[in-house]
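> mind looking at a prediction? Sequence and model below.
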Amino acid sequence: MFKHAVALACAGLMALPALAQTVVTESPFWAAEVAKGDMDAAPERVPDVPYIVDLAAKGREFGTQGGTLRTMVTRSKDVRQMVVYGYARLVGYDENYKLRADVLRDYDVEEGRIFTLHLRPGHRWSDGAPFTSADFQYWWDHVAQNTELSPNGPPQVMRVGNDVGDMTFPDEHTVVVSFPRANPTFLQQLAQASPPFIFRPSHYLKQFHVDFNTVDEMEEMIDSKRVRGWAPLHNKLDNMYQFDNPSLPTLQPWMPASVSGNSRQLFVRNPYFHRVDARGTQLPYIDVVEMNIVGSGLVAAKSNAGEADLQARGLDFRDVSILKKGEVDGAPYRTFLWSNGAASQIAIYPNLNFADPVWNKVIRDARFRRALSLSIDRRMINRALYFGLGREGGMTALSQSPFFDPTNLTEWAIYSPGLANEMLDEMGLTQRNKAGVRLLPDGRPMEFVIETAGERQEVGNALAIITDTWRDIGVKLIMRPLDRDILRNRVFSGVTMAAVWFGWDNGIPQAFTPPDYLAPTDQVFFAWPKWGQYHQTHGLAGEPIDIPEAQRLLDLSDTWRETEVETERSDIWREMLAIHADQQFGIGILSEAPQPVVVSDLLRNVPEQALWAWDPGAHFGVHRVDEFFFAEDEEVIAQVSK
């Protein structure tokens, strides 16, 4: 009767030795469309070999479909968090941070450089079109290698060092990605919170590509869309991560259902999603996600008022008291405290590529950066902002990582203003003005401007405390709040003296974790944007590295890629962390401050204790939001009464 049967899998990822069969039940959400013949029945919508989630093996509850989950973001572009939270990836991390096939049925690796990706037969895009190797071929042949769409050539995911890999397509369910040498980071890149999509919905995008249309058709389209050319049009609509084009098919658990620009964005269940629970219920359990765009200062208040079913983004530790008070007053939610996975809750990044030549020379002297770090009273900040619950120290691997070293945590991070003054004197910065502010070699006062995104009150409070302690070493701190995008652009262009942000996203590195983010490989590390640009563009932009310690980090990162020996990779990690602790490229203040997570009383399968981490983890994503569900009110009453 039905085309598809479901093979049970252990923990949703590993197939059981003995297979059982179960029928995929119809979703009430799409029942009307199925009844009218506008949509295939549920058993026809899932792949021939779906991803089976055995929730019992994971210690979770089986749920039922239905409900609308409310959450908030503070910027319209943050609707892309749906791709983060949905976390449908070719290969993804499980809750134990182990890599497993997800969208892929399976994958094979040969010689560390040949990756054979096996697709799920019968898998379809959210509009019902087949998802096959043709979608990878379209991306590879017509996007990644098209000079108008990709002027810098194929992206980093298809490179190992300066060498570009290749893609071949043996059949419609097989893709082979090969590199000239071992590429130990390829799978990890596919699993990122912001993934490099190496496939596209070709059936949709071909209509906007010059290779598949006549000149007249393209000119007519360009005129009607009022764009400068076909490439800008294609790039605008090819926004799989931005997630703001409802017409663009997706493989995520939910798909956009609202016109962009509205403050209330709706996402409805993907009828062709590839995950099914072991009882035959197609995931996600939740039918609709309602994402409201609110002012950054309103997230805590609205959460307190019960206007969110799942919320962590936009909440800080300072909000815990008001959230807990809401619980006491009867608000229908619980407040979980997750550990924070960033290497530092707050980190200051002196810009080694700052355009001012006088300041540039000062900032590049490690003694200056060490003096700034030594003059931060981390204990005062911890007690004032986090009730002493944070871990004080510089930016390094967290205690949960095998590479945690307490020496790295405390190096140049114990409050010692006397030693800091001595260091600045050694640099020759002995002259001061009447206000006690040291003078630069050209006579200007040492007014150290730190730019912020202005989104976290705790950052402003911490910098206010640092302002007082830096005054004792003759450095005047000036804080300049900016819009996040403006801040990034200023840093990238070299006009920002210093910026404040979180520490490294991944504070729990393992031997298999690529150490690229510790090396000058990307402009997003605010301490060396120009060096990162130089590496990213293969010398076409930015500046070459000219500090030995930074070059050593890059060399170590390259060496890590060349070896598959776990002990050697671990040694590389330890040396890179030691260099950062010594050089203070990023000045960490404290880490592991709890992250509040607001969870509706009715919402199930949300872990009470977990790690709030961007990468790896994708915030809620690694915990599988598609497995969360709403319980009936009677169940909640029964549980509370026990």
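Perfect, I can see it now.
> every contact and neighbour count from this point should use C-alpha atoms.
Noted.
> how about the strands in the stretch 451-600 of the chain?
476-481, 498-501, 587-591, 595-600 (DSSP state E, counting those that start in this stretch).
> so Ala499 touches Phe448, yeah?
No - using Cα atoms under 8 Å, Ala499 is not in contact with Phe448, being 10.5 Å away.
> who's more crowded, these two?
Ala499 (25 against 17; other Cα atoms under 10 Å).
> try it against this one:
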Amino acid sequence: MRCSLDYLTTLSETLFYIKVDKERCSVSEKSKLSRRRFLQLAAGATSAVALHAPIVNAAPARKPTVQEMTYTEAPELEEMVANGTLPPVAERLPKNPRVVPVRDEIGQYGGTWRRGYSGVSDMQGPAKLIYAFGLHFDISADLETTEIVPGLYDEWTQNEDATEFTFHMREGLRWSDGELFTTRDVQFWYDYYQNGDLGSTREVLNIGDVPMELEVIDDNTFTLRFGAPNPLLPFKIARDDTEGQHGGPTMGAPAHYLGKYIPDHELGDQELIDAAMAEHEVSTWQELFGDGGTPRGPIAWWARNPELPVIHTWMIQDPLPFNDPITMVRNPYFYCVDEEGKQLPYIDRIEHRLFEDASVFDLWVVQGNIDMHERHVAAANFSLYKENEEAGNYRVFLWKGATTSAYHPNTSHDDPVLRELFSNPKFRQAMSIAINRDEINNLIYNGLYEPRQASPVTGSPEFDAEFEQKWTEYDPETAMALLDEIGLEVNDSGTRLRPDGEVLAFRLMHSQQGNQAASDEITLVVDYWNAIGLSVSEDPVERSLYEERVTNNQVDVGYWGFDRSLLLQADPQAYIGGSGQQTYAVRYRQWYDNDPAGVEPPEDHPIRQLRALWEQAATEPDPVERQALMQALIDVHKEAPLAIGTVGEPPAPVIVSNQMRNVPDGIMSDTTLRNVRVANPEQFFFVE
């Protein structure tokens, strides 16, 4: 039967246009780059200014007939085969390899792809280039549709009520060390990650309180059974999780390797475990895999252990702490080929150079030292990139972002006074309308963004035009009146007082000090809030420290993008409690996630409604009924947004070397689609 994901066929035909509506997109005279000039430049940058709707086709896939192919490989691998250190390519590929359609032309092997990264906490950048999923999001050649297509699984079926799914793994899949990837590895993942001491994915895949059941059929086939309908499981698999191949919804882990580090496993080696614990200075074997269910331990995370068998496109050479640059090299057992049977990837290696300031990265771009990059490429610097195309030997493509800049008052704050204020809809409404979004857009983003609320983006099935503009009109007088209604008195210096008589002061924490445009926006927002009598200060920290403080509920108001706003049914976390960086309900989200640090939310807190509606939607097989539940969920946010949006739907410039090919132009860049991963980087290549 067809997966019940047909709600996506109700999307508008086009997803995003760079809008020229005079009222919404007026640009101040002080703007360095006018919207008209931007459109003129963009016309030269892209032939696909309109970005199309992700009308998802996700029919269960029947195993295709295996076609006879003659396989070829990269010259460096040919040499290894010739000297006997690597088996022939036909023995390294599965019986039915995934054929990745090339974007423009069959590629050639070789080259080093030069990129940048901003530190250890920026590892999602390298990660999104390399992951292999059971099922993939894939954009059609005409950019009209996004499909869920076979990945590691070449066949999958489901029953009528979406409680049972059967997956067939490609026969002959191999880990990067040459060992077969079979249902033995799925069983290992199920026993230890899903139900054992390493249970980091059970909340992602399970439905309700009934554990998922696994039945292994044979070496390549397994069935998952659920106690309730799980119609969105294909989405969960296709979106995966950048935490790591052995912690995300890719359902498998290398039992032959990781089993040695588990005491009760048949391969468990206590001497090896003790030595590893001593080397990495941890006190339990579980910490070798990760901390608190997060698979970033020194043994089980690909970024820390180059010996870990993976199924990624490229493999890391240098473990954390990294050298500069980070180098990733091709996986000789990667399971994909192009239409002519050439094993992918085309590119030999990727180098990520470290930068601590965005200006350094921009200098690399204009000097021609970046080959292809979508991350950290600021729309505010579009004119800089365009003006230096010829000198830097690159082109500027234009993607579109499904995100909104957002501020997250912590309604689960440990301070009872701030908790009560941040939980008061009138207080959040006052914070929202105190912000001059047009000024932010014009002064900082050159009029290129959309002033909007933190809400689903244009073209999303959940897009709501009223919600997009709710509580966004700049009105500081009404904002102050709302604070008066709450009963917040003003002292002689014009500063608001808390109900307990202390100055109403809080910090706005962010990790954007390397992003000049975002930093400038944050400074303006602080000024707007101080102008209505609040006492707000900035608290810039490094990203890893920001995330640590979020986890420990040490954030008053956090700044983080409201992303994942395109396919909410695929990834609703921003709307049902926030991610690990969004701070509007930290302790309450943790409570729902069964984190011991969590706190049960009050009966009247909106997160209760949001979670209840999502639980219904996630188990509703009927797409029409499910969409109605999603609209009810959106209505809860609409009344008094928990996250306060400012500007969003940004144009996303992409730097592409004149020597790089098969990079698509005009696509949607969204975390749910794994950003650059949806473009199939394995088929990018260099020409002379």
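Alright, I've got the coordinates. Remember, predicted model here, so these are calculated numbers, not experimental data.
> quick TM-score on the pair, please.
Scored by TM-score structural alignment, normalised by the length of the first structure, the superposition of the two chains gives a TM-score of 0.89; 606 aligned residues with a Cα RMSD of 2.4 Å.
> most tightly packed of the strands of the stretch 451-600 of the first structure?
strand 587-591 (a mean of 29; mean count of other Cα atoms under 10 Å).
> which stretch of the second structure lines up against that strand?
Mapping strand 587-591 of the first structure onto the second structure (TM-score structural alignment) gives residues 644-648.
> in three-state terms, label the nearest residue to Arg80 of the first structure once chain neighbours are set aside for me.
Nearest residue to Arg80 of the first structure, sequence neighbours excluded (Cα to Cα, 6 or more residues apart in numbering): Gln242, at 4.8 Å. Of the three states, Gln242 of the first structure takes coil under DSSP: H, G, I helix; E, B strand; the rest coil.
> if I look at Gln242 of the first structure, how far off is Val143 of the first structure?
17 Å (Cα to Cα, to the nearest Å).
> more neighbours: these two, which one.
Neighbour comparison, Gln242 of the first structure and Val143: the larger count goes to Val143, with 24 against 17 (by other Cα under 10 Å).
> just to revisit the earlier point, show me the one of the strands of the stretch 451-600 of the first structure that comes nearest Arg226 of the first structure.
strand 476-481 (35.6 Å; Cα to Cα).
> the closest one corresponds to what range in the second structure?
Counting by TM-score structural alignment, strand 476-481 of the first structure corresponds to residues 535-540.
> list the contacts for the residue sitting furthest away from the middle of the second structure?
Note on the second structure: the largest C-alpha distance from the chain mean falls to Asp492, namely 46.7 Å (Cα atoms, centre = their mean). Neighbour list for Asp492 of the second structure: empty [criterion: Cα atoms under 8 Å, 6 or more residues apart in numbering].
> tell me the secondary structure for it?
Asp492 of the second structure ends up coil, using three-state DSSP.
> which position in the first structure aligns with it?
Under TM-score structural alignment, Asp492 of the second structure pairs with Lys434 in the first structure.
> please apply the same query to Leu448 of the second structure.
Match for Leu448 of the second structure (TM-score structural alignment): Leu389.
> secondary structure element holding its match?
Assigned by DSSP states H and E, Leu389 of the first structure belongs to no helix or strand.
> could you measure from the nearest residue to it once chain neighbours are set aside over to Leu99 of the first structure?
Spatial nearest neighbour of Leu389 of the first structure, excluding adjacent residues (Cα to Cα, 6+ apart): Ala593 at 6.1 Å. Counting by Cα to Cα, the gap from Ala593 of the first structure to Leu99 of the first structure is 27 Å.
> what sits against Asp442 of the first structure?
Val358 are the contacts of Asp442 of the first structure under Cα under 8 Å, 6+ apart.
> one more: Pro154 of the first structure?
144-145, 164.
> now with 6 Å?
144-145 (Cα atoms under 6 Å, 6 or more residues apart in numbering).
> that one belongs to a helix?
No - remark: Pro154 of the first structure does not belong to a helix; assigned using three-state DSSP, it is coil.
> average offset between the match of strand 476-481 of the first structure and the first structure?
Stretch 535-540 of the second structure differs from its equivalent in the first structure by a mean of 1.5 Å after superposition (mean Cα distance after the TM-score superposition for the first structure).
> off-centre distance for that stretch?
Its chain's C-alpha centre and that of stretch 535-540 of the second structure lie 27 Å apart, by Cα atoms, centre = their mean, to the nearest Å.
> now do stretch 416-431 of the second structure
The answer for stretch 416-431 of the second structure is 29 Å, by Cα atoms, centre = their mean.
> what's it in contact with?
409, 411-413, 479, 640.
> what's the matching range in the first structure for that stretch?
Going by TM-score structural alignment: stretch 416-431 of the second structure matches residues 357-372.
> circling back to that earlier point, how close does the residue farthest from the centre of the second structure get to Glu502 of the second structure?
13 Å.
> what's around the match of Leu448 of the second structure, how many residues?
15.
> rewinding a little: what lies in contact with the match of strand 476-481 of the first structure?
504-511.
> many thanks, have a good one.
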